[in-house]
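> How does the following fold in three dimensions:
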Amino acid sequence: MHPDEQRRPTRRRSGDDDTGRGRSARRGVDVGSLAPAEQEVQAKDLCLRLLTDRARSRAELSKKLTDKGFDGDVIARVLDRLAEVKLVDDAAFAAQWVHSRHTYSGKGKRALAMELRTKGVAPDVAAGALDQIDGDDERARAVELVQRKLRTASLDFEIDGPGGRSSERDRLVRRLVSMLARRGYPQGMSFDVVKAELARAGSEVGDLDGG
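Alright, predicted model coming up:
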């Protein structure tokens, strides 16, 4: 191969690295090379874009900014200013997160507490948000989840009768309890809900057969 035909190495732009760390919102600009005032402008812009997507905790935003290479002092000032105008509010974020995840994803309090912890929400703030779900609310949501699963489960065996296929029933109980456990519901309550709903479903099947 003629030397002129050899492939030339690709020049790496200033601020580029394998992880993207150190770049600002403008592609290829090294955040660390910017003046603090310019860093603050770009850090604020990035936070606003992230908050447009969905509500976020202060810890989530802080991590995003840190990963981009913004200085710690800049991050603190930007997040403090956003907190002053209530764009960053961990209490409001936690309350919204708990309501949404419990209502639409069927998550129990234990799972929600873990999720808030991974979001960096302080334990006392998380506890306040979780207080909006009481025992009756959690049980009612668990009942809805079990009922939904039972609509597609096979109930062609006698669930509570002495002649029923107990092995099938036991497998169904384990499957339903495991489903609730994965969503963060207490084991004792899960068993109670599953047993009650299986008994109700069995009674309805019996009524249909008798009719």
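> switch to C-alpha atoms for all contacts and neighbour counts from now on
Fine.
> isn't residue 79 right up against residue 90?
No: when contacts are counted by CA atoms under 8 Å, residue 79 is not listed as touching residue 90 (11.6 Å).
> more neighbours, these two?
Applying other CA atoms under 10 Å to residue 79 and residue 90 shows that residue 90 carries more neighbours, namely 24 against 21.
> From residue 196, how far off is that one?
38 Å (CA to CA, to the nearest Å).
> Need the residues touching each of residue 79 and residue 90.
residue 58 (CA atoms under 8 Å, 6 or more residues apart in numbering).
> mind listing what's buried in stretch 109-121?
Buried residues in stretch 109-121, counting neighbours by 16 or more other CA atoms under 10 Å, are found at 109, 111-113, 115-116, 119-121.
> One more: stretch 91-101?
91-95, 97-99, 101.
> Just give me the closest of the residues you listed to residue 149.
residue 101 (18.6 Å; CA to CA).
> Now do the same contact list for the closest one.
So residue 101 contacts 107, 112 (CA under 8 Å, 6+ apart).
> please give me the structure for this one as well, since I'd like to look at both together:
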Amino acid sequence: MPGSLGSLEVRLPERGSRSRRARVTLRTPGLGEEALEVPVAVGRRLSAKGAPEPSTREELLEAVGALGRSCARARVADLLGRRDYTSSELMDKLRADGYADDLVCETLSWARDCGLVDDARYGAAFARSKALAGWGRVKVERELERRGVRVDEVEGWPEEFFDDDSERSRALELASRRRLTGKNDYEKIMRFLCGRGFPYGVSAEVAREVAGRSARSLT
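Coordinates of the predicted model:
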């Protein structure tokens, strides 16, 4: 039969190897040897006991495609069972696992359609928790962008999470806990507050107030 497989060999990476892909070697009479690289999870499924044995090259490629979709979706479901992820984070995970970009995009589209992944939902929950933890607006924005979420995707940003009075109050509370010596207090508070992600204007106003109060107490 044209395209019939003579033999099929699956080689998984050695333990400790940094490779995330398995090597599938198929030998077809009259066509010679051909090697494919597949994600390790797919390689394990192909080599598992009781796995269907493709009789032709076409059946093998079809099996690799089906297993790839199944394994990628299972990987996403497993990750999301531990904690929430953004689309960008999941994309990085799947790529690191050796999945091709077209399958990664297909899998993420499936996850979004199922409601498993929602960057706006993630962004709102993240912003709310970090605001309560004392993070400033700028730091939250930077961290969301690092995780692939644009703040304009987050409904109610920034008004529902920050307002000038509450942000100033948080900055003042945090700065007031700092141990000051009277030497470069303003600069130290500015570095601290800006590092926590508070806007420059809020940081400067609070730094002046706290540094001034400390200076008066030392005289």
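> Once they're superposed, what TM-score comes out?
Overlay of the two chains. TM-score (TM-score structural alignment, normalised by the length of structure 1): 0.69; 175 aligned residues with a CA RMSD of 3.0 Å.
> So which residues of structure 1 form helices?
For structure 1, the helices defined by DSSP state H cover 36-53, 58-67, 72-84, 90-104, 109-118, 123-130, 135-152, 166-182, 187-210.
> Need the ones you listed in CSV (columns: distance to residue 15 of structure 1).
Formatted as CSV, the helices of structure 1 follow (distance: least, CA to CA, whole Å):
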stretch, distance to residue 15 of structure 1
helix 36-53, 15
helix 58-67, 14
helix 72-84, 19
helix 90-104, 33
helix 109-118, 30
helix 123-130, 38
helix 135-152, 50
helix 166-182, 43
helix 187-210, 52
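> Out of the ones you listed, flag the one nearest residue 19 of structure 1.
helix 58-67 (9.2 Å).
> for the closest one, packing partners?
helix 36-53, helix 72-84 (3 or more CA pairs under 8 Å, 6 or more residues apart in numbering; DSSP states H and E).
> Counting neighbours, which bits of stretch 56-64 of structure 1 end up buried?
Within stretch 56-64 of structure 1, the residues scored as buried using 16+ other CA under 10 Å are 56-62, 64.
> who touches the nearest residue to residue 218 of structure 2 once chain neighbours are set aside in this structure?
Once flanking residues are discounted, residue 218 of structure 2 sits nearest to residue 182: 7.4 Å by CA to CA, 6 or more residues apart in numbering. For residue 182 of structure 2, the contact set (CA under 8 Å, 6+ apart) comprises 211, 214-215, 218.
> Of those, which is the nearest to residue 73 of structure 2?
The closest of these, once distances to residue 73 of structure 2 are taken by CA to CA, is residue 211, at 54.4 Å.
> wait, that closest one sits on residue 187?
No: contact between residue 211 of structure 2 and residue 187 fails when scored by CA under 8 Å: they sit 9.1 Å apart.
> Counting neighbours, go ahead and name the busier of the two.
Each of residue 211 of structure 2 and residue 187 has its neighbours counted (other CA under 10 Å); residue 211 has more, 23 against 14.
> Tell me who's in contact with that one.
182, 185-186, 189.
> Including distance to residue 21 of structure 2, could those residues go into TSV?
What follows is those, written out as TSV (distance: CA to CA, whole Å):
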residue	distance to residue 21 of structure 2
182	59
185	54
186	54
189	49
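> Are any of those residues buried, and if so which?
185-186, 189.
> now, which of the residues you listed sits nearest residue 65 of structure 2?
residue 189 (56.4 Å).
> Please report the distance of the corresponding residue of structure 1 for that closest one from residue 116 of structure 1.
The alignment partner of residue 189 of structure 2 in structure 1, by TM-score structural alignment, is residue 176. The span separating residue 176 of structure 1 from residue 116 of structure 1 equals 25 Å under the rule CA to CA.
> now do residue 94 of structure 1
Residue 94 of structure 1 sits 7 Å away from residue 116 of structure 1 when distances are taken as CA to CA.
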